[in-house]
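Q: got a predicted structure plus its sequence, pasted below:
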Amino acid sequence: MAITHLKGEEVNLLGNEVNVSDNAPKVKVVGQDLAEFEVGGAKDTLQVLVVVPSLDTPVCAAETRKFNEEAARLSSVEISVVSMDLPFAMGRFCTTEGIENINVGSDFRNKDLAIAYGLLIENGALAGIAARAVFVIDKKGVVVYKELCDEITKEPNYDTVMAEIEKRI
């Protein structure tokens, strides 16, 4: 799939495109402690899967802080932010920014999440990292909301994401 993604540059995304009403693939990502944890699939809670290119950018940092704030008031929702950052960099970011209400994971090892969700950027300056996207996944493991940001330097529509979450909790 081709999208306009980096200041007007068209890029191709690799992997299996996941859309609303599809089953959310279950994949493992690496946590700050180097232990793997699973995102996607069926769970006992509503999941919000936030995919960002790198926590080391102002937009990704702001997005992660925003979802961390929202998670503090949403006790029945599991929010996971996944990037391609090394776990050590994620750990520094979370410590510095006080990120403690969400799971933060890395897809750096095999890019399993980026490929399973069709988000791996194939070409251009950011080839090899994931596109910016948000998925809301119900308890049955079905995607009930998807936002693929058509410009990687723009944050998702938080109001729409939160409305989708709140009508399901």
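A: Arrived safely. This one's a predicted model, so the numbers in the text were calculated from it and none came from an experiment.

Q: alpha carbons only for contacts and neighbour counts from here, please
A: OK.

Q: so which bits of stretch 100-113 are buried?
A: Neighbour-count burial for stretch 100-113, counted by 16 or more other Cα atoms under 10 Å, picks out 101-108, 111-113.

Q: with secondary structure and distance to Pro87 added, can I get those residues in CSV?
A: As requested, those are exported to CSV (DSSP: H, G, I helix; E, B strand; the rest coil; distance: Cα to Cα, whole Å):
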residue, secondary structure, distance to Pro87
Asn101, coil, 17
Ile102, coil, 15
Asn103, strand, 12
Val104, strand, 9
Gly105, strand, 7
Ser106, strand, 6
Asp107, coil, 9
Phe108, coil, 9
Lys111, coil, 14
Asp112, helix, 16
Leu113, helix, 15
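
Q: what is the nearest of those to Gly40?
A: Gly40 lies nearest to Leu113 out of the buried residues of stretch 100-113, by Cα to Cα, at 9.3 Å.

Q: in addition, the following structure is provided for comparison:
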Amino acid sequence: MANITLGGNPASTVGNLPETGTKAPNFTLTNTDLEDKSLSDFSDSKLVLNIFPSVDTGVCAQSIRTFNEKASSLDNTKVLCISKDLPFAMARFCGAEGLDNVISLSDYKTGDFGNTYGVTFKDSAFETLLSRAVVVIDTDGTILHTEQVSEVGEEPNYEAALNALN
């Protein structure tokens, strides 16, 4: 389990992120059209999984904006923004912000993604939400980079994630 902080207070997750160099675990998430999407649906692209608690918090919203901006210049790469927000909220946010270089996916149905990737909070005020993390996956499904952000109120290291794509 990852020991992180939320507003400076201790928090922990149900596990740890998958290890770099291993195959990414499969997942099934729901997109903003309420369609199921799995890892294999993106097998032709490199992936940046931008994982966060909710689009309705400032840092989470900023991470989506920043990855949206950076994604426009990435070759053969898709940015998947993943939370437990309802797909309607994700569509509302991205539509209002004009964000069209990222794909919003939700773990609201089962929570399996958060448990498999070790990012579900097991305690704290955010219990059952997803922690802030980044996972970069190559076209063959190999994990190239992971970051479990140690303080939920801080942004991820965008450059480290993007550099892993090269």
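A: It's in. Keep in mind that this is a model prediction, so the values were computed, not measured.

Q: so what's the residue nearest the centre of the second structure up against?
A: Centroid-nearest residue in the second structure: Ile51, 1.9 Å away (criterion: Cα atoms, centre = their mean). Listed by Cα atoms under 8 Å, 6 or more residues apart in numbering, the contact partners of Ile51 of the second structure are 81-83, 130-134.

Q: now swap in Glu36 of the first structure and tell me
A: Neighbouring residues of Glu36 of the first structure by Cα under 8 Å, 6+ apart: 28-30.

Q: so where do the strands sit in the second structure?
A: Counting by DSSP state E, the second structure has these strands, from start to end: 3-6, 9-12, 28-31, 36-38, 46-51, 77-83, 102-106, 133-137, 143-148.

Q: any chance of these in a markdown table, with distance to Glu159 of the second structure too?
A: Putting the strands of the second structure into a markdown table (distance: least, Cα to Cα, whole Å) gives the following:
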| stretch | distance to Glu159 of the second structure |
| --- | --- |
| strand 3-6 | 21 |
| strand 9-12 | 25 |
| strand 28-31 | 26 |
| strand 36-38 | 26 |
| strand 46-51 | 12 |
| strand 77-83 | 14 |
| strand 102-106 | 17 |
| strand 133-137 | 11 |
| strand 143-148 | 11 |
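
Q: nearest to Ser63 of the second structure, of these?
A: For Ser63 of the second structure, the closest of these is strand 46-51, at 7.7 Å, according to Cα to Cα.

Q: what angle sits between that closest one and strand 102-106?
A: Put simply, strand 46-51 of the second structure runs at 50 degrees to strand 102-106, going by axes from the mean of the first three to the mean of the last three Cα atoms, to 10 degrees.

Q: compute the inter-axis angle for strand 46-51 of the second structure and strand 77-83.
A: Strand 46-51 of the second structure and strand 77-83 are oriented at 20 degrees to each other (the same axes, to 10 degrees).

Q: quick check: Ala89 of the first structure vs Thr57 of the first structure, distance?
A: Plainly put, Ala89 of the first structure is 12 Å away from Thr57 of the first structure if you go by Cα to Cα, to the nearest Å.

Q: my bad, should have said Cys94 of the first structure
A: Taking Cα to Cα, one finds Cys94 of the first structure at 14 Å from Thr57 of the first structure.

Q: so between these two, which is more surrounded?
A: Cys94 (19 against 12; other Cα atoms under 10 Å).
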